[in-house]
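A.B. asks: pasting the structure only:
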């Protein structure tokens, strides 16, 4: 079926260049000059992609992005911006643009963008590709997350996934990739905190044989390996500052230079980052660059803790037990054990629940998991543990989790400052944070008087 693209630009030369590029790809095009004309065309016929300039005679490309998101949400729209106008480009992504290109237009990148946009799967195709959802749970939290993922998967925008350890950040990233135009290509996960700092540049950008001691052959870096696909940077807050500079350049230029090479290689990856730390706090503390944060955090998804969705504990437990049975461990869970899990605090979230059940399946007798087999918090006292854990988590009594955590943080800071006779340097040392960090936290909590 022939594809049709709507071009919106008031420069004749650029309209002709775009039409010629599309014609060589066997794609038809209709070109107009204004927002008004674009809206008129969108009402008359359907398109497979819209390419719009940012500055138009009767408005902005941002206006058109917002209009398309409201009236034609399934239509990918890409924005052409003046070189270096990153803020407007990022704003267009936040409004829902599929991607952006800087002028003068790089034809290779333009062809990649068009190819990716026209490869976006429709809802029926997504359902046929996904054997079973990666993110389980029927709580309102998880329904919202899955809806967000379905929406953002249609974009090329960099994404940041925040949340505690064990909440499923990598599964969310995989789900985004699975529903995107890049689904047939590589999903490359990397834990930034697990790579030795002296090998980090080589791992990300590759190296040439002989470029350093131990480089016995050419090696392709993660950016090249994942080109056409998705690169998932887990624990991105652990990147050292010098590597953050190089990562920012790779994102901006869409090019990387392998170690030992004099030339750069063009790459086409979608970046998804994640961390259990608060990146904004890291920026304030000076351990994370604000410009990199700005580029990575275009779209943010926050994964809820298991404490925030206790209604998902039982269905998750049943799913994990089903998985254990399929692997040859035909185990059942007693009602008292399930009750103990319902009232447990789960500091390690979903990952901890899975690990508890796997361990209990190995320890239990007669293929039946009892409370004592769960060893919650490393305690084997069974029912006693359930009684102890019960009052620790009563979300119905807390109006706002953020306010509750803020009160806890305030109490810890005040107690430590009291013990340190209000010596902020000494208090920061006791808490294991920097002086700059304690000063920022005191200002945030209104305790800096």
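C.D. replies: Yep, that arrived. Keep in mind it's a predicted model, so treat the numbers as computed, not measured.
A.B. asks: from now on I want contacts and neighbour counts done on CA atoms only, so please keep to that.
C.D. replies: Noted.
A.B. asks: so which bits of the lengthiest helix in the chain are buried?
C.D. replies: Counting residues, the longest helix in the chain under DSSP state H turns out to be helix 401-419. Neighbour counts over helix 401-419 (16 or more other Cα atoms under 10 Å) mark 410, 413, 416-417 as buried.
A.B. asks: second structure for comparison follows:
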């Protein structure tokens, strides 16, 4: 039977967890972090469920001290004050899982069941490569779906395996790649990013592999390629799904041999490089169509991270928008989103994802520089991608309330006049 320690200075919280688990497991409780460490020194636990915000020492400190005294207990951090920074630090310090309050007890039970199964296998929870830097403020993660992506990123960062990042255009695949590099043991060395589509196919080989003097017309001197430039660091190859077939063969050889030969060269150069790849195409489909080598595909996806589109992480839209406002606000005044602008952003599908949101905010700042407020009409949103949650009854009610004043009706509904007239046509309202 698993031995579980519940650590929380909130009596109600720890009692609820204890009552939910004690029928299946042996459960002890600790009143705070200090009490928890006293118990851990005298008794061995399989799982520690610990709150983050506590007096004297917080959950992360409990985890650090727990590892320092040699305990390999599976650590689950819970908190009502969640952030991507806390999640990443917890995972990197060796936590098995991170839960934001409120959470369903069924989810906690499922995690513990997975732990119970996993303890029968050879797994190490005491990861030694820790994050010491704060998380890049370009990565906004308030949605549960993107927080899961960051958990995957944190786990991958401490290893050295090749990573395949998938997702639609504009979701932030390069930012995730940079974050993996930043939190890896290679962080002090170069991060080299290459967009395979941005370089003509005829030049890509020489740019990747480098070339020797006289290798071709115009090669007056030798030049190291991107592989060599990334030595000891990370090479990020974006849009890998569009790589020409002959270069796919050569890249596979690089991954197998961990060495390259410059164009026109006669000796191999040993590589010490971590590879991260990204694509917005379905590589499984391309393999089935014979347009992408299956052996290369399986080499690329040793670890795979999917970056969700912005429409799946609605909770991040307003925090991201506010970040971009701070980033691009060069005017001598504070600028904020109006309530209607926020509502419109939340109803928009963002086919261009985070990149589109960034461009929308950047453009809207010009209009808002005098007023300090970004209005909904300043966003210049594409109407066809705005989701309508307004019913015909809603429209009829506000028209009656405003005595058929359509401008006021649109304002009450929180939509632009253009959207309002489109709704009138949709519902055949005269």
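C.D. replies: Okay, I see it. These numbers come from a predicted model, not from an experiment.
A.B. asks: what is the corresponding segment of structure 2 for the longest helix of structure 1?
C.D. replies: Following TM-score structural alignment, helix 401-419 of structure 1 has no partner segment in structure 2.
A.B. asks: that helix: how far from the chain's middle?
C.D. replies: 29 Å (Cα atoms, centre = their mean, to the nearest Å).
A.B. asks: for stretch 279-298 of structure 2, same thing?
C.D. replies: 24 Å.
A.B. asks: now it: which residue numbers in structure 1?
C.D. replies: Residue span in structure 1 matched to stretch 279-298 of structure 2, by TM-score structural alignment: 275-294.
A.B. asks: for the stretch 251-400 of structure 1, what spans make up the strands?
C.D. replies: 255-256, 265-266, 270-275, 299-302, 332-333, 368-369 (DSSP state E, counting those that start in this stretch).
A.B. asks: need these in JSON lines with mean neighbour count and distance to residue 316 of structure 1, can you?
C.D. replies: JSON lines is the format used below for the strands of the stretch 251-400 of structure 1 (neighbours: other Cα atoms under 10 Å; distance: least, Cα to Cα, whole Å):
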{"stretch": "strand 255-256", "mean neighbour count": "20", "distance to residue 316 of structure 1": "42"}
{"stretch": "strand 265-266", "mean neighbour count": "14", "distance to residue 316 of structure 1": "42"}
{"stretch": "strand 270-275", "mean neighbour count": "25", "distance to residue 316 of structure 1": "23"}
{"stretch": "strand 299-302", "mean neighbour count": "18", "distance to residue 316 of structure 1": "19"}
{"stretch": "strand 332-333", "mean neighbour count": "18", "distance to residue 316 of structure 1": "13"}
{"stretch": "strand 368-369", "mean neighbour count": "20", "distance to residue 316 of structure 1": "16"}
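A.B. asks: which among the ones you listed is found nearest to residue 116 of structure 1?
C.D. replies: Nearest of the strands of the stretch 251-400 of structure 1 to residue 116 of structure 1, taken as Cα to Cα: strand 270-275 at 11.0 Å.
A.B. asks: what's the average distance of the closest one to structure 2?
C.D. replies: Once the two models are superposed, strand 270-275 of structure 1 sits on average 0.7 Å from its counterpart in structure 2 (mean Cα distance after the TM-score superposition for structure 1).
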